[in-house]
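[1] A predicted structure for the sequence below; I have some questions about it.
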Amino acid sequence: MAGTSSGMAPRVAVLMGGLSAEREVSLSSGRECAAALRVAGFQVIEVDCGPDLPARLAEIKPDVAFNALHGRWGEDGCVQGLLEWLRIPYTHSGVLASSLAMDKARAKEVYAAAGLPTVTSRLACREEVEAHHVLPPPYVVKPNNEGSSVGVYIVREGANAPRLAATMPEVVMVETYAPGRELTTAVMGDRALCVTDIITSGWYDYDAKYTTGGSRHVIPADLPQEITEACLDYALRAHRALGCRGVSRTDFRWDETRGLAGLILLETNTQPGMTPTSLAPEQAGHCGISFPELCRWMVEDASCNR
């Protein structure tokens, strides 16, 4: 993180909101991070990001940008490129890692090259997906470049090919359904924190993630030691293979009937939810790192050089 010449506390612009389908989630993350950063002693300016963002940043002249954006434009390398151009250090991953992780097909190629376990998947046009089964059911259909389980369809055995909403893109990701428990591991710098078991009454969709009572988190997850160690290892390897920095979170499904062979890496989130009760901050808290301390560490880790 760049220092300040005046000796005053660094000015941190918290970037939130934006134009993606995850706008409301981002606003929640941003407000919570802004409050925590004030507790940590920073000067904080909250920025609801729109097309005037370059002008706003030029006016604010922050020492650091805390990127609390989620979804497209904020999480896919776009705003990271802008911040690189303006030479403003920013939190989370850089341009390439952000772009790779957001593109599910490209991320799977990186995982495969790193020897990480994933399910069979392919890109397909929506016309093909709606006409017939492009993979044997059960399978999942989702946008290739969205997060927070936005636009996810599960096609069960015996079901017809899905009819996709008009908001779905023309090309989508289709992947074999991975049964089992929903697990997740956050990485902070060069350290995998722990494993959380996410308990829901069904699919861990957008509502389960963000509606009060939609899910329950068991931390640390009650798992065989072999599975815990594998989650920690795979999450750190995924973080490094993608070139992430700061905090990331990698999600898994585990079919316990198959042991280690049933552990599948789903995806890596380079900008996980950042409220005090979100999964990554919750894991940090379990490891003795308070939410303001986590936010401070992220500001101190900020960079526009990698």
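    That came through, no problem. Residues are numbered from 1 along each chain as shown.
[2] C-alpha from now on. contacts and neighbour counts both.
    Will do.
[3] So which elements touch the helix or strand encompassing residue 109?
    Using DSSP states H and E, residue 109 maps to helix 104-113. The contact analysis (3 or more CA pairs under 8 Å, 6 or more residues apart in numbering; DSSP states H and E) places helix 104-113 against helix 95-102, strand 121-125, helix 225-242, strand 263-269.
[4] in the stretch 151-300 of the chain, which spans are strands?
    Assignment of strands within the stretch 151-300 of the chain using DSSP state E, counting those that start in this stretch yields the ranges 153-155, 171-176, 181-188, 191-199, 216-218, 247-254, 263-269.
[5] Report the secondary structure state of residue 24.
    When classified by DSSP: H, G, I helix; E, B strand; the rest coil, residue 24 comes out as helix.
[6] Please report how far it lies from residue 125.
    Using CA to CA, to the nearest Å, we find residue 24 at a distance of 29 Å from residue 125.
[7] any idea where the strands of the stretch 1-150 of the chain begin and end?
    For the stretch 1-150 of the chain, applying DSSP E, counting those that start in this stretch gives strands covering 11-16, 43-48, 64-67, 121-125, 139-143.
[8] quick one: which of the ones you listed is nearest residue 96?
    Residue 96 sits nearest to strand 64-67 of all those, at 15.6 Å, using CA to CA.
[9] Put this next to the first one:
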Amino acid sequence: MMEQMAIDVGALGKVAVLMGGSSAERPVSLMSGQGVLEALCGQGVDAHAFDPSERDLSDLKREGFERCFIALHGRHGEDGTMQGALEMLGIPYTGSGVMASAIAMDKVMTKRLWQSAGLPVPRGVVLHRGALAVDHLPDELGLPLIVKPAREGSSFGVTRVTEPGQLAAAVALAAQYDSAVVCEECIVGEEVTCAVLGEGAAARSLPVIRIQAPGGNYDFEHKYHSDDTRYLCPSGLPEAEETNIQHLVVQAYRVLGCRGWGRADIMIRARDRQPFLLEMNTSPGMTSHSLVPKSAQAVGLSYEALCLRLLAAATLDTPPRLLA
């Protein structure tokens, strides 16, 4: 069971739940934010919705907000830009700081850091707009391949390529979302996800969730709208395998310098049960279909308690005393 924290709700002050935003993930963010807002208000927090695509950020300071719960996903919310703005305003916020947020949003930089730390990632190639030749990729990486934008989430622009003739269209689709396109070997096996709470040496993993989507296609529809996807928690994995994945995810989280919370997506290769890190989400979803709340519930941490715990941990990269 997850240790329960005694939190003085009154000391949290006036709270802005940042939701919506301008990224492709705006609809998901609105769902996440509404859930968080209701959970916080239900526990007596003075929380208010704040959509940065509709309001100026200076209103946060002018209206006396004392901390922010970031329920934004994707660009301008999860990529370090919002975190940087809040640093400038001196308003503590949930989740990772500027650098960790920016790195984790960029799948290319994330893989480079993980590789340098000796953590397992799929083999891949990065293509840049203006140099999108693809003929060599099947020979270099084999088939099937996963093609995706370097800086996007919620499966936007992602294609599973099974034939060489599909590659050009897949790369063109990903390039609509980002100037850098990641093409990597498709790890055939089981998809799992694992969340982490905390920071540094105190970071701890939550239980692993095993994902079973129809046809193995865990796309946007199956993530947020379909009831056909199964989320197994307990995962049903052998205990040693689950423990190994939890340890790997905490390592990955620490290598990126994450704090507050995060969720890593992993593929377990069927032929040898080797786990491979795919990406780290530093502002995970908090919708009715989202995975961090499901994992937290498995250790006795309710959705409401999770929201309150994350909010209480809101902080800045720069200590407030240095901003005075």
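    Now that the structure is in, tell me what you want to look at. In this text, all values refer to a predicted model and were calculated from it rather than measured experimentally.
[10] Got a TM-score for the pair?
    Overlay of the two chains. TM-score (TM-score structural alignment, normalised by the length of the first structure): 0.92; 300 aligned residues with a CA RMSD of 2.0 Å.
[11] tell me the contacts of residue 218 of the second structure?
    Going by CA atoms under 8 Å, 6 or more residues apart in numbering, residue 218 of the second structure touches residue 229.
[12] next one: residue 42 of the first structure
    Contacts for residue 42 of the first structure were tallied using CA under 8 Å, 6+ apart; they are 9, 10, 11, 12.
[13] Show me the subset of those residues that the second structure keeps too.
    Cross-checking these against the second structure gives 9, 10, 11, 12 as conserved contacts, using both residues aligned by TM-score structural alignment, their matches' CA atoms under 8 Å.
[14] Taking helix 225-242 as reference, get the angle to the helix holding residue 109 of the first structure.
    120 degrees (axes from the mean of the first three to the mean of the last three CA atoms, to 10 degrees).
[15] Specify which residue of residue 24 and residue 125 of the first structure has the higher count of neighbours.
    Neighbours were counted for residue 24 of the first structure and for residue 125 using other CA atoms under 10 Å; residue 24 has more, 17 against 13.
[16] residues in contact with the more buried one?
    Residue 24 of the first structure sits next to residue 17 when contact means CA under 8 Å, 6+ apart.
[17] can you do 10 Å?
    16, 17, 18, 30, 69, 70, 210 (CA atoms under 10 Å, 6 or more residues apart in numbering).
[18] ok, now residue 16 of the second structure?
    Going by CA under 10 Å, 6+ apart, residue 16 of the second structure touches 37, 46-51, 60, 64-71, 93.
[19] Can you flag the buried ones in the residues you listed?
    With neighbours counted by 16 or more other CA atoms under 10 Å, the contacts of residue 16 of the second structure contain buried members at 37, 46-51, 60, 65-71, 93.
[20] quick one: which of these is nearest residue 188 of the second structure?
    Each of those was checked against residue 188 of the second structure using CA to CA; the closest is residue 71, at 31.7 Å.
[21] returning to that earlier point: can you lay out the strands of the stretch 151-300 of the first structure as TSV showing distance to residue 224 of the first structure?
    Putting the strands of the stretch 151-300 of the first structure into TSV (distance: least, CA to CA, whole Å) gives the following:
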stretch	distance to residue 224 of the first structure
strand 153-155	28
strand 171-176	25
strand 181-188	13
strand 191-199	11
strand 216-218	14
strand 247-254	11
strand 263-269	12
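[22] Adding distance to residue 298 of the first structure and mean neighbour count, write these out as TSV.
    Listed next are those as TSV, based on distance: least, CA to CA, whole Å; neighbours: other CA atoms under 10 Å:
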stretch	distance to residue 298 of the first structure	mean neighbour count
strand 153-155	34	19
strand 171-176	32	21
strand 181-188	9	24
strand 191-199	14	22
strand 216-218	24	15
strand 247-254	8	23
strand 263-269	16	24
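[23] Relative to residue 135 of the first structure, which of those is closest?
    Using CA to CA, the nearest of the strands of the stretch 151-300 of the first structure to residue 135 of the first structure is strand 171-176, at 7.1 Å.
[24] Which residue is the nearest non-sequential neighbour of residue 248 of the second structure?
    Leaving aside its chain neighbours, residue 248 of the second structure sits nearest to residue 119 (7.7 Å; criterion: CA to CA, 6 or more residues apart in numbering).
[25] An error on my part: the question was meant for residue 136 of the first structure.
    Residue 136 of the first structure sits nearest to residue 176 (CA to CA, 6+ apart), 7.7 Å away.
[26] what do you get for residue 174 of the first structure?
    residue 141 (4.6 Å).
[27] neighbours of the counterpart of residue 161 of the first structure in the second structure, just the number please.
    Aligning on TM-score structural alignment places residue 161 of the first structure opposite residue 167 in the second structure. For residue 167 of the second structure, the neighbour count with other CA under 10 Å is 23.
[28] again with residue 142 of the first structure
    When neighbours are defined as other CA under 10 Å, residue 142 of the first structure has 23 of them.
[29] Please apply the same query to the one 3 residues further on.
    Other residues near residue 145 of the first structure number 20, with proximity taken as other CA under 10 Å.
[30] Please verify my assumption that it contacts residue 101.
    Yes. Using CA atoms under 10 Å, residue 145 of the first structure is in contact with residue 101, at 8.7 Å.
[31] before we move on, the earlier item: I'd like the strands of the stretch 1-150 of the first structure as a markdown table, with distance to residue 182 of the first structure appended.
    Formatted as a markdown table, the strands of the stretch 1-150 of the first structure follow (distance: least, CA to CA, whole Å):
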| stretch | distance to residue 182 of the first structure |
| --- | --- |
| strand 11-16 | 28 |
| strand 43-48 | 32 |
| strand 64-67 | 26 |
| strand 121-125 | 19 |
| strand 139-143 | 15 |
